[in-house]
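> Here you go, sequence then predicted model.
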Amino acid sequence: MGVRDEQQLLHILFFPFLAPGHLIPVADMAALFAARGVKCTILTTPVNAAVIRSVVDRANDGFRGTDVPAIDIAVVPFPDVGLPPGVESGPALNSEADREKFFHAIQLLREPFDRFLAENSPDAVVADSFCTWSVDAAGEHGVPRLAFLGSSMFSRACSDSMLRNNPVEAAPDDPDALVPLPGLPHRVELRRSQMLDPRKRPEHWAFYKSVNAADQKSYGELFNSFHELEPDYFQHYTTTLGRRAWLVGPVALASKDVATRGANGLSPDADGCLRWLDAKPAGSVVYVSFGTLSHFSPAELRELARGLDLSGKNFVWVINGADTDESEWMPEGFAELMARGERGLIIRGWAPQMLILNHLAVGGFLTHCGWNSTLEAVSAGVPMVTWPRYADQFYNEKLVVELLKVGVGVGSTDYASKLEARRVIGGEVVAEAIGRVMGDSEEGEAIRNSAKELGEKARSAVEKGGSSYDDVGRLMDELMARRASVDV
């Protein structure tokens, strides 16, 4: 490819937030745009570059021998803010003091961000919504900023309603009081305890308001979603709220690296997992994973283990390496159950989630409702048992259980970060929810059928002529037209 050809290509800079749940979909999105002939650069720090390296290398291997430009990772040093060496990512933070230093570091990344825009003049920057300063920085360089938060349109619409109306303020001072979110296409209400309380967390409220304001100032917003999944909320977002949006997902379906994406290396337990699944009947296994940021107390882990045992189902359970010593939580008889290896398998560390979810033996997914995990389950046609913990997860649960009807909740009621305590959900409740999704009832059958139909729609959306494929094309055409008008 000659210099002239390189100059004619669209060039998009991707600037993800420094946490795996933000990095991985951005790397997948870069692969998706690169496959359509866009020159893509991802700007990040050394530890975070390692998280996405395998995704990028695998995508570039697939482009070799074609006219498709290789994706580039531009690595810049993580700012020195007093964090220990190698602590450059959300999951590594264990105190509020560390969190403040980390967000200060994110602010200091403006300097290398500015330098890249000045030296390379990309046609657009896809910047994480949490990097609110990037809208002004991009504007100063005349580069359109496309915001990306990696959440559902439904959750962004709920968040907008929450920030606009502050319904918690007028709600009764009772954690179980139902609080409606006004102005949405459906009646949506949450318990007060499931919502961000501005009076208890004024700094979080101010931050989310600044995120919403910066995104509204942007050229537009990209969503890891597809039109058929949440059509009423695309309409609401673009028509009622007047915001410009392109739906380009599920971006994980663009990845050629489903085995190791998002990891420097797989957990030693992961290798035998697929062989173990091969020996199980179709739809008989519940997969259990709560992402990289969730933390469970010993009491919660004990009840979760009891629930898996009581459910009678086979299970694969991914346990975060940061969770407590097993002797503190493992219920009586559970170690023996695991030792036999017939019904259960525990993976400590990073698991090949997409490969597991797409395995025929998996019939349900017990999830925290992070959007990446939710969309991976949707894409695989797997129904969900929902256990939200924090952030947008309670909104995503509403979408999964009440609107899409592809899941059942365990009754999680407390909006609390990994540094805070919450009410313990009993093992019997967990077992019942698993049974409702995976059992022989009419309800279970309807949920599984709906999940399967959604999976087919998800896969069609990213294929040529699909809704997400077309949205990518429309955005590329618009950026090309904008470049031509600026050049004139």
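Cool, the structure landed.

> alpha carbons only for contacts and neighbour counts from here, please
OK.

> can I assume residue 405 is in contact with residue 448?
No. Contact criterion CA atoms under 8 Å: residue 405 and residue 448 do not qualify, at 9.3 Å.

> So the two - more neighbours on which side?
Shown here are residue 405 and residue 448; by other CA atoms under 10 Å, residue 448 has more neighbours (25 against 18).

> Please name the residues that touch that one.
Residue 448 is in contact with 381, 382, 383, 406, 437, 438, counting by CA atoms under 8 Å, 6 or more residues apart in numbering.

> what kind of secondary structure is residue 147 in?
Per DSSP: H, G, I helix; E, B strand; the rest coil, the local secondary structure of residue 147 is strand.

> So for the chain, the centremost residue is which one?
residue 372 (3.0 Å; CA atoms, centre = their mean).

> distance of that one from residue 310?
Relative to residue 310, residue 372 is positioned 28 Å away (CA to CA, to the nearest Å).

> on that earlier part again, could you tell me which of the contacts of residue 448 belong to helices?
Within these, membership in helices is found for 437, 438, as judged by DSSP state H.

> okay, pairing it with this:
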Amino acid sequence: MGTTSELVFISFPALSHLALMVEMARRPVNRNNRLSVTVLIIKFPFNSKIDSNVQSFTASVTTRICFILLPQLNPSLETSAMAFLNQSVESHKADVQGAIANLSARSLPRLKGLIVDMFCTSMIDVAVKFGIPSYVFIPLGVACSDTELDFPCFANPLPATKFLPAEMFMKEDCRIFLGHARKFRETKGILVNTFAELEPRAVEALADLGAPVVYPVGPILNIEVESKKGFEILDWLHQQPDASVVLLFFRRYGSFDEDQTKQIACALDRSGCRFLWSLRRPPAKGKLEAPCDYAGSRGEGFINQTASVGRVIGWAPQVAILAHRAIGVLMSHCGWNSTLESGWFGVPVAAWPQYAEQQFNAFQLVIELSLAMEIRRDYRRDLVKGSDSIVTTDEMEGVIRRLMEREEAKEMRKKVKEASEKRKKALVEGGSRYLSLGRVIEDVCSRQASS
């Protein structure tokens, strides 16, 4: 029998958000064969690779998940990075409305709801127009979402929190964040990429905030797809002893200027540890561009000097490498994806939050749970302006040695392995994620179709 119910997912125009949205879409479809999903993709302006990414997603998902690529629009660049992206989403509102009108016109499957990314909350208005319920998907954990979920704006129009000083709320970016947080209240539920065993107190506390129903549907990880691919660097890892390699990976937007790069190189050299370093060149100051791989002879002397114990590479899929038995420590910026992935594979973290309050909150969580050691907690790097702060060789070398050589590392590895088992139990039938996702499916499919 064919599908009778359909959900529409709307992704934020960033590849990391889209990848998690697709992974989220797999879950209800795999659980209920009467359900299908359409993912509406807003193109990131100037990104020529999105079409190939969509082709990759299409090849890896069930036939009951389809994709609609919305027209690419190029809003004005004369604004902040956050405002630029927000404007890009807003400019697609008519396209989203048209796509949903076409889906709603069919007799089957019946459109049962919209699930929108946390930065696409303006699309909630489209759901209201068509009389269908909406849910917001937060690809972060509760700890990382404090600045969104814990805003007094659920009941108070003049918020001020410990994370963002009151004087900052007049700035454009803060008004955008507050606008999204206020829209959360208009949804039927909030899907969060966490699970009860990881953040038990935070998940329970949300019930007292006056927010919609919160569904912890994580951990959402793209493990099955990524770990099947072949990478040349795996050949080198195969030759290394178990838990002997320090992985330095700061995701797609992680990059360092020359001075900071030299400090990292010196720390690795002095530690004497095996390492695998995904090194990225930052964009020119003042430009909104993605980092790129270093080219030419930059760092050639260091690479040659350490060739027997380490490798310096460009961007690489973190999951496939983290899964390898040779990885002993991850040096990370504490992004939520990295936090979940390192925990899943039982890899301790050398923690170094860099860009956002969300990363600092994830840092606090892993430190509290004894899953990480701190390198520096007060380092901040602006994606456009860069940073004048330097994390020193001594700071990094000390943490690397503690995690790789000293006795205290054994106790941390034990705790990380135990946390990894908890994550995996959440996914099996009867686990917390399994039950939470079941409640989402039941809530969506039990709703009557709009007239």
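Yep, it's here. Worth saying up front: this structure is predicted, and the values here are computed from it rather than measured.

> which bit of structure 2 covers whichever strand or helix holds the residue nearest to the centre of structure 1?
Residue 372 of structure 1 belongs to helix 371-380 when assigned by DSSP states H and E. Here helix 371-380 of structure 1 aligns to structure 2 at residues 336-345, judged by TM-score structural alignment.

> can you pull the contacts of residue 140 of structure 2?
By CA under 8 Å, 6+ apart, the neighbours of residue 140 of structure 2 are 192, 193, 194, 336, 337.

> Need the counterpart of the first one in structure 1.
By that I understand residue 192 of structure 2. Residue correspondence to structure 1 (TM-score structural alignment): residue 192 of structure 2 is matched to residue 223.

> Identify the residue spatially nearest to its match, adjacent ones excluded.
Nearest residue to residue 223 of structure 1, sequence neighbours excluded (CA to CA, 6 or more residues apart in numbering): residue 247, at 4.8 Å.

> What lines up with the one you found in structure 2?
Under TM-score structural alignment, residue 247 of structure 1 pairs with residue 216 in structure 2.

> Could you double-check that that match lies in contact with residue 196?
Yes. Under the criterion of CA under 8 Å, residue 216 of structure 2 makes contact with residue 196 at 6.7 Å.

> Common neighbours of those two, please.
Common neighbours of residue 216 of structure 2 and residue 196, counting by CA under 8 Å, 6+ apart, are 203, 433.

> Comparing the two, which shows the higher neighbour count?
residue 216 (25 against 21).

> Quick check: residue 173 of structure 2 vs residue 179 of structure 2, distance?
From residue 173 of structure 2 to residue 179 of structure 2 the distance is 10 Å (CA to CA).

> ok so, going back, how about the contacts made by the residue nearest to residue 223 of structure 1?
Contacts of residue 247 of structure 1 by CA under 8 Å, 6+ apart are 222, 223, 224, 225, 226, 227, 467, 468, 471, 472.

> Tell me where the stretch 1-150 of structure 2 has helices.
Here the stretch 1-150 of structure 2 has its helices, by DSSP state H, counting those that start in this stretch, at 15-31, 50-60, 81-90, 93-104, 124-130, 146-149.

> and if you look at the stretch 301-450 of structure 1?
326-329, 334-340, 353-357, 371-380, 393-398, 427-438, 442-461.
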